[in-house]
Structure formats: structure tokens, C-alpha cells
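Engineer: fold the stuff below for me.
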Amino acid sequence: MSQERSAVLVVDDDPSVLRSLERLFRVEGYEAETFSHPRQLLQRVPTPGPQCVVMDLRMPELNGLELQEELRRTGWRHPIVFISGHGDVPAAVKAMKGGAVDFLPKPFSAADLLAAVERALAQDRQALAVQEEREALRARFATLAPRELQVCQLVAEGLLNKQIADKLGKAEQTVRLQRSRVMEKLAVDSVAELVRLMEKLKGAPQG
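Structural biologist: This is a model prediction of the structure:
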């Protein structure tokens, strides 16, 4: 997995909050980026590595919940921690249902905020690890020729070489050779391992 430094992106229309949170996160060893307007985050160029957003609930033009929804529409996958100076229970419930990691009412302690941020970053690191594993898996399967992929799928279904040969109209020796190449290219030693890889590939979102 990539070892980029974890980043915390802070969105708040209060300059004093932005300054204090930026200092807090930098002292703790995180990269910190601040945004005084929600649309600035929407315009940010995506960067690699684990990251999360700490955002205020009430902001002009686009509030936190609206920004959360807009981020989701644009394909944003990084976790969000909400902070709010208003005890708005319905908003907190909506934020959490929308996938927020936490909802902290102001005033909150630095320890509580840092704990929430670390939970969010841990979630993002795990998601990145899964994504990288899936990309590596797709790359391995991409090395298979079309006929090898056919044989691979039939082997995973439990068919024997002779059955595969009959189904594809090939010589059994040809199937045996292609099966051997499949196992070598995918770096597996057994049909059980091959089946597990195929299941992981099926479970991976496309694109």
C-alpha cells in the first residue's frame, strides 16, 4: 500500500476555526488543507493517499449536508467528520446515515476531534488497501489471453480438462497447456486459489 502522509481537509467559514484546526492537525503530523467555502473543496484536484474531511454543518450558500451530498454525487469516497455549534439532532442523524464517521457538537475537545479523525483515516486506509488489491487483481487477469480467460472461467466452475476441451471444441492437450499458463500468470497453485481470485474479481466494482 502507498505510504503517502495522511491529510485532513477542513471546511469552515470561520477563519479562526480554520487556523486553530490547521495548527492542531499539523502538530499531530497530518497534512492539513483549509477551505473557507464549501465550493473550494468541490473544485480541489483529487490527490492520492489517505485523507478525510472535517466540515462545519452550517455554512453560507452550501451547508455541510448539501456539501456531503454533492461530494457523494461527484464520486467522493473519503470519510467525513462533521462539527457543529448547533445541537441539531435531525441533521446529525442525516449526516451519519449519509456515511459520516462522526458528528461533534462545539465546543469539542481536541482529543475527541483527533480520535474521530483517526477513525476516519483508518477507514480510508482500509478502503485504499482494498482498492489497491482489486487493481492488482485486475492487472493479473488482464495478462490472460481471451482463450486463457475462457479456460480460467471453466476451471473455476469445476470442469475437468476433458470437459473443457469438449465444451470449447479443443484438444485436451491444448486445454492442459492453457490451464497451466493461467495458473502461472495468476500465480496460483490450486483450483481453490483460482476460485478465490475469481470471486474477488466478481466482487470488485468495475471502472
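Engineer: please make it C-alpha for all contacts and neighbour counts, starting now.
Structural biologist: OK.
Engineer: which residues touch the helix or strand hosting residue 200?
Structural biologist: Applying DSSP states H and E as the criterion places residue 200 in helix 191-203. Contacts made with helix 191-203 from outside it, assessed by C-alpha atoms under 8 Å, 6 or more residues apart in numbering, are listed as 134, 137, 138, 153, 155, 156, 157, 183, 186, 188.
Engineer: just the strands from this protein, written as ranges.
Structural biologist: 7-11, 31-35, 51-56, 80-84, 102-105 (DSSP state E).
Engineer: tabulate those (TSV), appending mean neighbour count and distance to residue 123.
Structural biologist: Rendered in TSV, the data for the strands of the chain read as follows (neighbours: other C-alpha atoms under 10 Å; distance: least, C-alpha to C-alpha, whole Å):
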stretch	mean neighbour count	distance to residue 123
strand 7-11	24	13
strand 31-35	19	17
strand 51-56	25	9
strand 80-84	24	10
strand 102-105	20	12
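Engineer: one more to put side by side:
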Amino acid sequence: MPFRNAIVYIIDDDQSVRTAKARLLKSVGLGVQTFGSAREFLDHDRADVPGCLLLDVRMPGLSGLDLQQELVARKVDLPIVFMSAHGDIPMSVRAIKAGAVDFLPKPVDDQVLLDAVGQAIDAHVLERRANAELSDIHARIESLTPREREVLMLVTEGLINKQIASRLGISLPTVKIHRRHLMEKMGVASVAELVRMVEKSGVSTP
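Structural biologist: Next comes the predicted model:
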């Protein structure tokens, strides 16, 4: 800590808890937004920055576990740190299995809370970075012509230019042109880099 531009969303129906946790998190340089209910949070526009939820389990209306399910359904990727004064093992297991980073019993030790929030934000930063990289790779692949994509797949299978020319029924100079263009579009200088990108993308051979 601190995490530049990170925001922790505190959702708890207890005003005193929201105030105390907000003060703690702000003291280490984190941005904080507080909400008295899960519905209030869902109706709020969120900034496109790393962050996490510090979420009470039992609240009027939507519970913390209900909110977790709703966020999964909406494909909201914010990590969750649960807090509860009434938690039990089945409840915590359910929350963790659904993707929560941690499940902390109230009252929560300040350092334990900061460590859990730090872990959650670290995870979100890495996930956002991986998603951005994957989106970039897919965009680069989409920019290829159909023939360039065919050559791409054959290159990543380990075929040399002469074999690719034979497989596709085109001339060797044409293969070399397509190969040069696709390497430029993919932004790589070696076949090894190209193979790693295609493996990350999950794109299969047509």
C-alpha cells in the first residue's frame, strides 16, 4: 500500500462500521466509497479502476451473499472481502467457493483487514492486466486477413514457409509476405512470441 487510484467500496448497514473502516483505509492512501445497502451499491456508477468490496454478510434487503451472486451474474469482477459478526463455517465456505478473497469475523483487527484488502486489490490489478493483454491479443488476431490467419496457425504448428506454401497451395514468396505482415500486426519479432500469444488467446486452428 498505497494503491494508486484504487477504490474500496464499503457496504455495511452499520454507519459506525462504515465510518471506522473508511477512516482506516483512507489513512493508508486508499480511495473509499461507502454504502448502507447492497441495492445502493448496485445503483451506483463505479469508476473503471482497481478496487475491491468490503462487504457485510447480513444486511436488510439483499444480503452480502445475495450481492455476491448478483455481481457474478452481472460479470462484475471486483474481489470481495466479507465481514460478519454472525458468520459460520458453511457461510464462509460458500462465500470463498463463490470467489471471495477472505471472510473476516467482526470485530476485525485493523492490520488483518488491511492485509486482506491489499491482497484483494493486488489480485484485481493482476486480473485487469491479464484481461487487457488478452483483449489486445484478440484485437490483433482480428486485424489479420483470413489468409494471414491461416498462415499464423500453420506457423504456430511449427511448419516452415515451404510446408505452408504446399499446404495452402500458394507460392513461397506469397507465404513470406503474409508471414511478414502478420508478424507486424501481432507486434512480435519471433515465432516463440507468436506461439505464446496464440496460446494465451485460446484461438484454435480453423
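Engineer: before we move on, back to that, make a markdown table out of the strands of structure 1 and add distance to residue 169 of structure 1.
Structural biologist: What follows is the strands of structure 1, written out as a markdown table (distance: least, C-alpha to C-alpha, whole Å):
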| stretch | distance to residue 169 of structure 1 |
| --- | --- |
| strand 7-11 | 55 |
| strand 31-35 | 59 |
| strand 51-56 | 52 |
| strand 80-84 | 54 |
| strand 102-105 | 58 |
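Engineer: of all those, which lies closest to residue 122 of structure 1?
Structural biologist: Counting by C-alpha to C-alpha, residue 122 of structure 1 lies closest to strand 51-56 out of these; the figure is 9.3 Å.
Engineer: how far apart are that closest one and its match in structure 2?
Structural biologist: When structure 2 is overlaid, strand 51-56 of structure 1 sits 0.4 Å from its aligned residues on average, using mean C-alpha distance after the TM-score superposition for structure 1.
Engineer: residue furthest from the geometric center of structure 2?
Structural biologist: residue 171 (43.3 Å; C-alpha atoms, centre = their mean).
Engineer: and the counterpart of that one in structure 1, how far is that from residue 147 of structure 1?
Structural biologist: Using TM-score structural alignment, the partner of residue 171 of structure 2 in structure 1 is residue 171. Applying C-alpha to C-alpha, to the nearest Å, the value for residue 171 of structure 1 to residue 147 of structure 1 is 13 Å.
Engineer: just residue 106 of structure 1 next, same as before
Structural biologist: Counting by C-alpha to C-alpha, the gap from residue 106 of structure 1 to residue 147 of structure 1 is 61 Å.
Engineer: top helix in structure 2 by residue count?
Structural biologist: Secondary structure of structure 2 per DSSP state H: the longest helix is helix 110-142.
Engineer: centre-most residue in structure 2?
Structural biologist: The residue lying closest to the centre of structure 2 (C-alpha atoms, centre = their mean) is residue 127, at 3.2 Å.
Engineer: returning to what we had before: how big's the offset between the longest helix of structure 2 and structure 1?
Structural biologist: After superposition onto structure 1, the mean distance of helix 110-142 of structure 2 to its aligned counterpart is 1.3 Å, using mean C-alpha distance after the TM-score superposition for structure 1.
Engineer: in structure 1, point out the residues matching that helix.
Structural biologist: Against structure 1, the aligned range for helix 110-142 of structure 2 is residues 110-142 (TM-score structural alignment).
Engineer: quick one: neighbours of residue 137 of structure 2, just the number.
Structural biologist: Residue 137 of structure 2: 18 surrounding residues under other C-alpha atoms under 10 Å.
Engineer: now do the one 3 residues further on
Structural biologist: As a burial measure, the neighbour count of residue 140 of structure 2 was computed by other C-alpha under 10 Å and equals 15.
Engineer: who's in contact with the nearest residue to it once chain neighbours are set aside?
Structural biologist: Sequence neighbours aside, residue 186 is the residue nearest to residue 140 of structure 2 in space, at 5.5 Å (criterion: C-alpha to C-alpha, 6 or more residues apart in numbering). Applying C-alpha under 8 Å, 6+ apart to residue 186 of structure 2 gives the contacts 137, 140, 141, 194.
Engineer: so which of these is the closest to residue 52 of structure 2?
Structural biologist: Each of the contacts of residue 186 of structure 2 was checked against residue 52 of structure 2 using C-alpha to C-alpha; the closest is residue 137, at 26.4 Å.
Engineer: and that closest one, how far from residue 39 of structure 2?
Structural biologist: Separation of residue 137 of structure 2 from residue 39 of structure 2 (C-alpha to C-alpha) stands at 36 Å.
Engineer: ok, now residue 115 of structure 2?
Structural biologist: With distances taken as C-alpha to C-alpha, residue 115 of structure 2 is found 27 Å from residue 39 of structure 2.
Engineer: comparing those two, which residue is more hemmed in?
Structural biologist: Using other C-alpha under 10 Å as the criterion, residue 115 of structure 2 and residue 39 rank with residue 39 on top: 15 against 12.
Engineer: so what's the residue count around the nearest residue to that one once chain neighbours are set aside?
Structural biologist: Take residue 39 of structure 2 and drop its neighbours on the chain: the residue closest to it by C-alpha to C-alpha, 6+ apart is residue 62, 6.9 Å away. With neighbours defined by other C-alpha under 10 Å, the count for residue 62 of structure 2 comes to 15.
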